[in-house]
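> Quick one, what's the 3D model for this:
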Amino acid sequence: MKLITELPLWFSPLCLLLGGLYAFLLYWKDSRFEASNPLTRRLLAAIRFSLVSFLAFLLLGPLIKTLLREVEKPVIVIAQDNSESVLIGKDSAYYRTVYKENMAGLIDGLGKKFEVKTYSFGDGLESGISYKFDDKQTDISALFNELYTVYSNRNVGAVILCSDGLYNKGASPLYDHSIGELNAPIYTVALGDTSVKKDVILAKVLHNRLAYLGNDFPLEVLLEAKELMGEKTTLKVEKEGKLLFSKSIDINKENYIETIPIQLRADATGIQHYQLRLTTLEDEVSYSNNIKDIYIDVLDGRQKILLLSNAPHPDIGAINQAILLNKNYELENRLLGEYKNSGPAAANKFKAYNLIILHQLPAKGKRGIKLVKAAVASGTPILFFLGNQSDINGFNAIETGLAIQGAGGMTNEAQAVVNDQFSLFSIDDAMAKQMRDLPPLTVPFGTYITSKSANVFLKQKIGMVKTEQALIQFHTLNEVKLGVIAGEGIWQWRLNSYERFATHDLFNSLISKIVQYLAIQSDKSQFKVFSKNKFLENEELRFDAEVYNSSYELVNDPEVNMTIINSDDQHFPYTFSRTGHGYKLNAGKLPAGSYKYKAVVSLSEKVIQETGAFTIVPVQIESFRTIADYQLLYNLALKFGGKMIAKEEISALVQEISARDDIKPISYTEKRLKELINLKWVFFVLLFLLSTEWFVRKRAGVY
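You can find the predicted model right below:
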């Protein structure tokens, strides 16, 4: 601790001189003290001297300088695989007793020298270690990404990964760059079992998600058998207890693999549940992988979509791939030159489609302007894509709810920012966050004028500036839905989605939501409930609802209730939460099976009811790989400077980590300056001096 001043410290003697001069002039020749004890005058002079000198010193701006030193222990992160595959091939009692005790000893041993943080991971990440081993999927790369987010600015000493090395979600952890940024070694604890044991496995069932009523649809079944040569099993396919297919399998190899094609008939609409089963054999390591449930959504028709473009463009390929993932859509690609007529003839032809996508039409030189007007006149929903080839003046004349003035052929680079007030369809917070990092689109430069009745989904962020200009918006003209994507280069969003997440799901989901909203027929009912018709058993059930008054305006004053009913006629009541102008419900997780729901709202003394059905699909992926992947664990430890340890030797990690020279505490020094005048004791010293002087003067009879 050190005392410094804002003004030069050599002014201090002047403060003393000022205090002495003040006391001298006040008390030296004051005749009122002649009858008093001489010590009284001296005491008062000393008090006044001290008081004035101290006040003068405070005018110099004195500061107390202190240095604080903080030592941060190395953080040791222990991540426990909580997935179902860990228990396959091993008595679960071992992991809940011996292993649990060993893990507790490891945590206690490391905690004496380090700061220990524990997590459980599987299809999600939770703080603390769980020994339930009930997660339905394993995502090691998500674990690494979360650890980087939380500990990127911390002194991470080591990461201890306790796993069987089997992952079935996310990218390969070997190629995850985020964990390497922590500059910490990874120690892997090998769980599970690598021995090959007797087992017959329904390894994979390939099938389409959709089928059409009355059509045959194919299944391709891959089955495996290990250490069961000479045995027989039977493959059966059943639906609602009815046997649809059966085949006897002769296992003639120790490592037997066979692919079996099956044809089934779609004889009912809705989500149809089929169960494939292999008869069990004696001494199998697991029976859960003998059964696989599949769900086929049987439809009785497709929605037709026309993608009409001015010229070939990479955006068209990206849009095609996203739309064709949904077998409920029949996509037709055409170039402008392939349409020879316009006017009423074209309008009648356009009525055959559920959605028309116009890519950079109308084009420069007024190309396609009549055809675009015919498309609008057909009453079919339209999605416009703008770009360098677009005729902006021709586009402005169509009344899409968006006009761009002063474009002049110039362009801007604009990133996407989700409009929080958008409510035509929902996106979760994770998707909104991911969209902020998508590459910019090339948009026309100009002043964007959006109709008051339009709904802006994405706004433009140009450079670092968030604008109110629409990037993606929707508008309804004479009850016809119109959408505008005001830029080109959307193909880059698809590539970026795969680069960041090793999947195109972000881009595909975005296009799917836009197409679904535009293509779906208008529903003028006053109460609507939205949800998926199929959920995974480890997925939360989310529902959205909308209520409209007699003027067809969104309201959310009345309470919305829902009852979910399972196949055993058990009822689960819920109440929706109000959000903005709509409603949302998170019903949590429910067991796999078929469910119905009934939602009810009271509006203007009228009770409105909405019903529906959905299926929760079991996640069985953890049981289909029964042999632990120690090679992955070894490679992870080798790549990141650690070591693979057997689960029985887990206690050795305490000595192993403690002996490393590169895992050390970090000392942080912080300099702090505090003004002396802000200290409480300064006030009380001044108060004491003033009070003492006043008391002595009063006692001496001098006021």
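> only C-alpha atoms for contact and neighbour calcs from this point on.
Will do.
> Please name the residues that touch L307.
Listed by Cα atoms under 8 Å, 6 or more residues apart in numbering, the contact set of L307 reads L331, E332, N333, R334, I356, I357, L358, H359.
> Which members of the residues you listed are positioned in strands?
With DSSP state E as the criterion, strands contain L331, E332, N333, R334, I356, I357, L358, H359 from among those.
> Buried among those? Need that as a selection in ChimeraX.
The ChimeraX selection below is limited to those of the ones in strands among the contacts of L307 classed as buried (16 or more other Cα atoms under 10 Å):
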select :331,334,356,357,358,359
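> Between the ones in strands among the contacts of L307, which sits nearest I427?
I357 (22.2 Å; Cα to Cα).
> The closest one and D523: what is the separation?
21 Å (Cα to Cα, to the nearest Å).
> wait, what's in contact with the nearest residue to A184 once chain neighbours are set aside?
Excluding the flanking residues, the one nearest A184 by Cα to Cα, 6 or more residues apart in numbering is A158, at 5.0 Å. By Cα under 8 Å, 6+ apart, the contact list for A158 reads V75, I76, V77, A184, P185, I186, Y187, I657, I663.
> Would you reformat those residues as CSV and include secondary structure and distance to F683?
CSV is the format used below for these (DSSP: H, G, I helix; E, B strand; the rest coil; distance: Cα to Cα, whole Å):
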residue, secondary structure, distance to F683
V75, strand, 44
I76, strand, 47
V77, strand, 49
A184, coil, 51
P185, coil, 54
I186, strand, 56
Y187, strand, 58
I657, helix, 53
I663, coil, 48
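> Which of the residues you listed sits closest to K532?
The shortest approach to K532 among the contacts of A158 belongs to V77, at 37.3 Å (Cα to Cα).
> for the stretch 301-450 of the chain, what spans make up the strands?
For the stretch 301-450 of the chain, strands defined by DSSP state E, counting those that start in this stretch occupy the ranges 303-309, 329-335, 355-359, 382-385, 402-405, 411-418, 441-444, 447-450.
> ok, the most centrally placed residue in the chain to S623 distance?
Centroid-nearest residue in the chain, with Cα atoms, centre = their mean: A430, separated by 2.9 Å. Using Cα to Cα, A430 is found at 29 Å from S623.
> Would you do the same for the sequence below? I want to compare the two.
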Amino acid sequence: MPGPVLILIFLGALLAFMLAWWHYLPRSRRNSRLYRALALLRFLSIFGLILLLINPKFTRTSYDIEKALLTVLVDNSSSMVASDSAVTLREITSRLAQNKTLQDRFTVNTMAFGEEMRPLDSLSFSDQATNISRPLQSLKDVSIGSNTVTILLSDGNQTLGEDYEFISHKPEQRIFPIVAGDTTTYEDLRLDRVNMNNYAYLKNTFPIEIFTSYSGSGSRTSVLSVSMNGQTRFQQNVTFTKETPAIQVTAKLEAQNTGLQDVRVSLLSFDNERNTYNNSRQLSLEVIDEKTKIAIVSSLVHPDLGSLKTAIEQNEQREVTISSPRSLENTWEDADLLILYQPDRAFAQVYDVLKTEGISALTIVGPRTDWSFMNAVQNTFSMSTYGQAEEIFPDLNGSFSIFDTSDFDITDFPPLDFELGDITIAADYESVLDQKVKGVLIEEPMLAMVRGQERNEAILFGENSWKWRIQSYRNEGNFQTYDGLIAQVIRFLDLKKRANRLTLEYEKSYQGVNAAEIVARYFNETMAFDGNASLKLFIKKREETSSREFPMLLRNGYYGLSINDFPAGDYEFTVRVEGTDITRSGGFKILDFDVEKQLVSSNYKKMARLANASGGSVFYVDQVDQLIDDLSNRNEFLPVQKSNQNVVSLIDFRILLAAIAICLAAEWFLRKYNGLI
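Below is the predicted model:
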């Protein structure tokens, strides 16, 4: 406690003593026990008040030992089993985690990683992909202001995520890789990548882009072939040399039959080639004989039109044209779906076609919509405007049930331009988005899905939705949020059979590393989503007779099931609604592709570059003792003693106030009892 504070306390005590003495102990009362007691109580009261004013404090110092953080990252992918490193990695992980020298110097954590990083309880080596950059990035985010050491046990072959060699490192983050697997470089022919569209149209030519490479010091000639349903459709000789180790080939094939086609790309292996798994690649192609034709009709030239066209055509089964309602060609008359952008009186003929043909439509209205025409030409919805332009923000409707919106993130989405007014929708509808004006949610829809007897309709209130696509890219680095929403709207409009109460969504083929997901939606007799139904899925291989039964789980507006434990093959399934005779069937293929088998040699050179960039060193599985000695002898990882100083109040105000109150009350009681008041 500082000296001046002690002096103030002494002077305060002296002042309290003098006041109590002056008030109660003149010469005539000094021998009275009553007045001595009253003087003591008055002294304590005054001295307590003075202590409250002075508020004396002192500094408390505590000492802590801070150790550097040591994280052991263990590759849990299936490539560790393929390279016979599983047993070795388990032994090394146990040695590092239980080493007394490391525990005395570091705070040791063990983590496993494959596609994701997670705390290590046991190593199964079952992950179907290796993402090394994600755990390194996560550890970088927690290494702020403190030394961290990362021991990376892996073969260095990354099959998912950004290149870990080029992620940035903080000066205090050191990485020490331990290279697992076979470090011998073998001569190898490899299919690096095959690019092919998922869909092709009957009698059309489609391209297959093939990237091949060769690892070795000599030269090799191989045969590149492409087959469809077992029939060879393309063949070409390719010669690799030291100067040209990579060759790109584009094969153009004709789609001759409809349905799901098996496409196999293969590169003929040479004698005694160690890894032949990466010499072939299996894909699936769905050949269809028609597209869904969608026409965007607008009298205006606006960026919304291009944004909608680009988003819709992400699905190759859809073809979009942009035309004017005054166009002599009238391309919109042959369309399967229409998008009407800010209709005016020029759309009279378009609405005649809508009524006679029963075509579903998405109507986008905004400040330049002719509302007197719109209110007269159709009876689905109407609006009486106030003539006041306003910016309206979207608000996601959590109770929307027609399709899944759980992945639709509208964070920081800009407002659309619109006019305020009273909106009336005469038909049965659900709003995907509601309107929010100046932070206040108003009871008006922004994007509404309308169910009709003959056709479906959708209505978007506001222009400049192209800004949403830009914001989607800013939020996530891609356009999937916006494009996915538009795709769901188009799918809703494209429902041809309104009597079908059970709908299915699934892909026709899945890569082996991905889980096959089947989505089902069941509607009641009024075509509203039924979340109380019980759906069962029966699935089997095509050549088998018995099937496996799975209950489908209710999620956000749909029933779903992920099939993640099935081997490669052709499957067929049936979804049944319990208690009814409603069923739907389908089929899909899980392709035989294991990305972890593409490489057999460890990428020790890349691991060494990673270590050098972070200030660490690379080691091998037989150098674990050297690694422990290196970490134990580095001065930058010594435990640090840190002192923490806390300024603590000497007195507890609540106790002191209670004591003052007790002294004053006792003094008053004694004076009252003895007739001094």
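> Out of the contacts of L307 of structure 1, flag the one nearest to T138 of structure 1.
L331 (35.7 Å).
> What is the aligned counterpart of that closest one in structure 2?
Applying TM-score structural alignment, one finds that L331 of structure 1 aligns to V320 in structure 2.
> How about its match: what's its closest non-neighbour residue?
Closest to V320 of structure 2 by Cα to Cα, 6+ apart is I294, at 4.8 Å.
> Counterpart of the one you found over in structure 1?
Match for I294 of structure 2 (TM-score structural alignment): I305.
> does V249 of structure 2 belong to a helix or a strand, and which?
According to DSSP states H and E, V249 of structure 2 maps onto strand 246-254.
> Can you give the contact residues for that strand?
202-214, 233-234, 238, 240.
> can you do 7 Å?
203-214, 234 (Cα atoms under 7 Å, 6 or more residues apart in numbering).
> Most neighbours out of the residues you listed, which is it?
Y214 (22 neighbours; other Cα atoms under 10 Å).
> That one contacts L191, correct?
No: using Cα atoms under 7 Å as the test, Y214 of structure 2 is too far from L191 to be in contact (9.0 Å).
> which one is L686 of structure 1 nearest to, not counting chain neighbours?
L51 is the one closest to L686 of structure 1 (Cα to Cα, 6+ apart), at 6.7 Å.
> Just confirm that neighbour is within a helix.
Yes: under DSSP: H, G, I helix; E, B strand; the rest coil, L51 of structure 1 sits within a helix.
> Pull up the gap between it and I404 of structure 1, please.
73 Å.
> And those two? Which one has more around it.
L51 (21 against 18).
> Enumerate every residue touching I511 of structure 1.
I511 of structure 1 touches A322, counting by Cα under 7 Å, 6+ apart.
> For my notes, confirm it occurs in a strand.
No: secondary structure of I511 of structure 1, determined by three-state DSSP: helix, with no strand assignment.
> Translate it into the numbering of structure 2.
With TM-score structural alignment as the criterion, I511 of structure 1 matches I486.
> quick revisit: the ones in strands among the contacts of L307 of structure 1: which two are farthest apart?
L331 and H359 (14.2 Å).
> Just send the contacts of A158 of structure 1 back as CSV, with neighbour count and distance to E610 of structure 1 too.
Formatted as CSV, these follow (neighbours: other Cα atoms under 10 Å; distance: Cα to Cα, whole Å):
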residue, neighbour count, distance to E610 of structure 1
V75, 24, 53
I76, 24, 52
V77, 20, 49
A184, 20, 54
P185, 24, 55
I186, 25, 53
Y187, 26, 54
I657, 19, 60
I663, 20, 61
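> Mind picking the one among the residues you listed that's closest to A592 of structure 1?
When these are compared for distance to A592 of structure 1 (Cα to Cα), V77 wins out at 33.9 Å.
> okay but T611 of structure 1 is in contact with A599, surely?
Yes: with contact defined as Cα under 7 Å, T611 of structure 1 counts as touching A599 (6.2 Å).
> who's more crowded, these two?
Remark: of T611 of structure 1 and A599, A599 carries more neighbours, 22 against 14, as counted by other Cα under 10 Å.
> right, so of the strands of the stretch 301-450 of structure 1, which gets closest to F683 of structure 1?
Closest of those to F683 of structure 1 is strand 411-418, at 53.4 Å (criterion: Cα to Cα).
> which parts of the closest one are buried?
Buried-residue list, strand 411-418 of structure 1, by 16+ other Cα under 10 Å: T411, N412, E413, A414, Q415, A416, V417, V418.
> What is the equivalent residue in structure 2 for the last one?
Meaning V418 of structure 1. By TM-score structural alignment, V418 of structure 1 lines up with L396.
> From D530 of structure 2, how far off is that match?
Going from L396 of structure 2 to D530 of structure 2 by Cα to Cα gives 21 Å.
> Kindly report the same for V265 of structure 2.
According to Cα to Cα, V265 of structure 2 and D530 of structure 2 sit 45 Å apart.
> One more: D75 of structure 2?
Distance of D75 of structure 2 to D530 of structure 2, computed by Cα to Cα: 44 Å.
> do G3 of structure 2 as well
Taken as Cα to Cα, the span from G3 of structure 2 to D530 of structure 2 is 78 Å.
> more neighbours, the two?
For G3 of structure 2 versus D530, neighbours defined as other Cα under 10 Å are more numerous around D530 (18 against 8).
> For the more buried one, which non-adjacent residue is spatially closest?
F523 (5.2 Å).
> Checking A628 of structure 1 next. Helix, strand or coil?
For A628 of structure 1, the secondary structure call by three-state DSSP comes out as coil.
> what about it, how many residues close to it?
23.
> for it, what are its contacts?
Taking Cα under 7 Å, 6+ apart as the test, what A628 of structure 1 contacts is D164, G165, L166, G192, D193, T194.
> Just the buried ones among these, please.
Applying 16+ other Cα under 10 Å to these flags D164, G165, L166, G192, D193 as buried.
> residue boundaries of the helices in structure 2?
3-24, 33-54, 79-82, 86-98, 100-105, 133-141, 303-312, 348-357, 371-377, 466-476, 480-493, 604-614, 624-633, 653-673 (DSSP state H).
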